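Asker: Sharing a sequence plus its predicted fold:
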Amino acid sequence: MTNDEPSLRRDLAAAYRLAALFGWDDTLYTHFSVRLPRAANASPEDDRFLINPFGMMFDEVRASDLLVVDLQGRVVSGSADYNVAGFTIHSAVHMAREDAHCVLHTHTLPGMAVAACEQGLLQLNQISTEFYQRVGVHAYEGVAFDLDERTRIQQSLGNNIALLLRHHGLLSVGATVADAFAIMFYLNRACEIQMAAAQMASVAGPVTEIPAHLSQHACEQLQSVEHERQILWQAWLRRLDRIDPSYRD
């Protein structure tokens, strides 16, 4: 996987387009980001990341449209504004996690439904096991306009690969756009399964969870094939290129 700015721009723009294709978008809201390579002799405080300009639908985003923002909230490259809550959430993660090069945040129906459940994500299916003890929970504090919330977001996420934002939605992190996108895809799918199981429970009886030892075993098995996310990402890019390659512009 390449790590230069043009390639990261194309991958992040592709993530926006794919999210729209999969129905994850929320009009102008929610946001994805990717950290840019750190300049020689630069410190972590000098990090910059790409994020979408506020006002564009996900299916409109092109590589050249993405803004470069620093950790102080200054737009380093680009002439548009960004979503303020998006800056709070994404800067919090990029500041705290050296391995979190890409951060995705969504407001999908199944994600918000599970985020409203007291027990959070349940172990109902093999897909859910990827997230066994790997999802943090962040309490709702209102719209994320307050930069002080960054510290609490960081604590809630910890070393996990994903976060349930109570009464809000989902967040995933990854070393690459491919990683973060695959994590979000399957986290959202696990939430879809949980929502469907809850709907069926009234006629089919209580749902049953996978025993903890089997969830742990399956989680370890799935971690051993995480390299396949890169193969999946290339397949998604080919699909997107067949539909509309303009995200690359």
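Answerer: It's in.

Asker: from here on, contacts and neighbour counts on C-alpha atoms
Answerer: Noted.

Asker: check contacts around the closest residue to residue 59 other than its chain neighbours.
Answerer: Once flanking residues are discounted, residue 59 sits nearest to residue 17: 4.8 Å by CA to CA, 6 or more residues apart in numbering. Counting by CA atoms under 8 Å, 6 or more residues apart in numbering, residue 17 makes contact with 58, 59, 60, 61, 240, 247.

Asker: okay, which residue is most central for this protein?
Answerer: residue 104 (2.3 Å; CA atoms, centre = their mean).

Asker: Name the SS class of residue 33, please.
Answerer: What DSSP: H, G, I helix; E, B strand; the rest coil gives for residue 33 is strand.

Asker: Can you give me the distance of it to residue 171?
Answerer: Residue 33 sits 11 Å away from residue 171, going by CA to CA, to the nearest Å.

Asker: ok, back up a step: what's the helix or strand for the residue nearest to the centre of the chain?
Answerer: In this structure, residue 104 sits in strand 102-106 according to DSSP states H and E.

Asker: another structure for you, compare them:
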Amino acid sequence: MFEIPTPSLKGKVSEAEWQTRVDLAACYRLVAMHGWDDLIYTHISARIPDTQAYLINAFGLAFDEITASNLVKIDIDGNILDKDCPFEINPAGFTIHSAVHEARHDAMCVLHLHTNETIAVASVEEGLLPLSQYAMFALASMSYHDYEGLAVNADEKARLQADLGNKNFMLLRNHGGMTLGQTIGDAFMHMYDLTRACQVQLQIMATGMKPVLVEQAIVDNIKAQANIVHSGATGGQKSWPAMLRKVYRADPRFAE
């Protein structure tokens, strides 16, 4: 009941798969550390480089229990690829992720959460407003998808793909937030920016005072400015090593 059966996969999978497992497990732990997890629900998925295989959390584990070895390897249809895997996945939870991975081969990682802040902002007609620097990053690549109930219908996948297009941020109406990234670090930093943007917006609106909106021309130029700040690298590439160190300090067992 309390023991998680997790034989170590270190040295038994490719170097690229193991590194992806370590980074993805770290991402799960970071989400838990920030208080963004939702019991055993929501998901972060990552494609193993140069393959059509994906990693996702085992259904029934809390995010602070995720390790590199207990992530589950699946195909695009959610079939488990390791015959000796002792875990299952939530098929309904992978519906959104499979839709994105099918359409966006540039995105290695898809991060979907149910934070109060993203649900709240996704549930108002105006959506995310240009009220903070965090919002600038999200609004530069923002999309929306209307709520259709629990994501279990295959028909919804085409509509979600069309709504997402080439964007890296999505607010799912009445549901939560989703971010994509070329790396796991990018997807995490995108979610960090989106969550902070929603938090700040709610705090500003709670004052009852008239907010100052940033001009659209500044929003349109934010990507170019970010490239200058990061010297051509992405925000995830710059911050991810520090995030990994943070998780190692908290509990190095995530990388087992």
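Answerer: Structure received. What you see is a predicted model; the values in this text were computed from it and never measured.

Asker: Work out the TM-score between the chains.
Answerer: In this superposition the chains share a TM-score of 0.91, using TM-score structural alignment, normalised by the length of the first structure; 238 aligned residues with a CA RMSD of 1.5 Å.

Asker: quick one on the thing from earlier: could you find the closest non-adjacent residue to the residue nearest to the centre of the first structure?
Answerer: Per CA to CA, 6+ apart, closest to residue 104 of the first structure is residue 32, 4.4 Å.

Asker: how about that neighbour, what's its partner in the second structure?
Answerer: Matched across to the second structure, residue 32 of the first structure falls on residue 44, judged by TM-score structural alignment.

Asker: didn't that match look like it was pressed against residue 109?
Answerer: Yes - at 7.2 Å, residue 44 of the second structure and residue 109 qualify as touching, with contact defined as CA atoms under 8 Å.

Asker: related to what we said a few turns ago, can I assume the residue nearest to residue 104 of the first structure is in contact with residue 14?
Answerer: No - contact between residue 32 of the first structure and residue 14 fails when scored by CA under 8 Å: they sit 10.8 Å apart.

Asker: What ranges does the first structure have for its strands?
Answerer: Residue ranges of the strands in the first structure, as given by DSSP state E, are 31-35, 48-51, 67-70, 75-77, 102-106, 135-138, 162-165, 169-174.

Asker: The last one against the second structure, how far on average?
Answerer: Put plainly, it is strand 169-174 of the first structure. Following superposition, strand 169-174 of the first structure is found to deviate from the second structure by 0.4 Å on average (mean CA distance after the TM-score superposition for the first structure).

Asker: Read off where that strand ends up in the second structure.
Answerer: So strand 169-174 of the first structure sits over residues 176-181 in the second structure, by TM-score structural alignment.

Asker: what's the neighbour count on the match of residue 32 of the first structure?
Answerer: 27 (other CA atoms under 10 Å).

Asker: With the one 4 residues further on instead?
Answerer: Under the neighbour criterion other CA under 10 Å, residue 48 of the second structure is assigned a count of 20.

Asker: For it, give me its contacts.
Answerer: Contacts of residue 48 of the second structure by CA under 8 Å, 6+ apart are 16, 17, 20, 54, 55, 108.

Asker: Translate the third one into the numbering of the first structure.
Answerer: Alignment note: residue 20 of the second structure maps to residue 8 in the first structure; criterion TM-score structural alignment.

Asker: returning to what we had before: the strands of the first structure: which one's closest to residue 150 of the first structure?
Answerer: The closest of the strands of the first structure to residue 150 of the first structure is strand 135-138. By CA to CA, the value is 11.0 Å.

Asker: ok so, going back, most neighbours of all the contacts of residue 17 of the first structure, which one?
Answerer: residue 58 (26 neighbours).

Asker: which parts of stretch 84-102 of the first structure are buried?
Answerer: 85-96, 100-102 (16 or more other CA atoms under 10 Å).

Asker: same deal with stretch 247-256 of the second structure?
Answerer: Per 16+ other CA under 10 Å, stretch 247-256 of the second structure contains these buried residues: 247, 254, 255, 256.

Asker: Now do the same contact list for residue 72 of the second structure.
Answerer: 55, 56, 57, 58, 80, 85, 87, 88, 89.

Asker: Pull the contacting residues for the counterpart of residue 112 of the second structure in the first structure.
Answerer: Using TM-score structural alignment, the partner of residue 112 of the second structure in the first structure is residue 105. Contact analysis of residue 105 of the first structure by CA under 8 Å, 6+ apart lists 30, 31, 32, 169, 170, 171, 172.

Asker: gap between the residue nearest to residue 59 of the first structure and residue 238 of the first structure?
Answerer: In terms of CA to CA, residue 17 of the first structure sits 13 Å off from residue 238 of the first structure.

Asker: Quick check: longest helix in the first structure by residues?
Answerer: Criterion DSSP state H: the longest helix present in the first structure is helix 177-204.

Asker: wouldn't residue 87 of the first structure be in contact with residue 72 here?
Answerer: No - counting by CA under 8 Å, residue 72 is not a contact partner of residue 87 of the first structure; they are 9.4 Å apart.

Asker: coming back round to it: residue 85 of the first structure versus the residue nearest to residue 104 of the first structure, what's the distance?
Answerer: Taken as CA to CA, the span from residue 32 of the first structure to residue 85 of the first structure is 12 Å.
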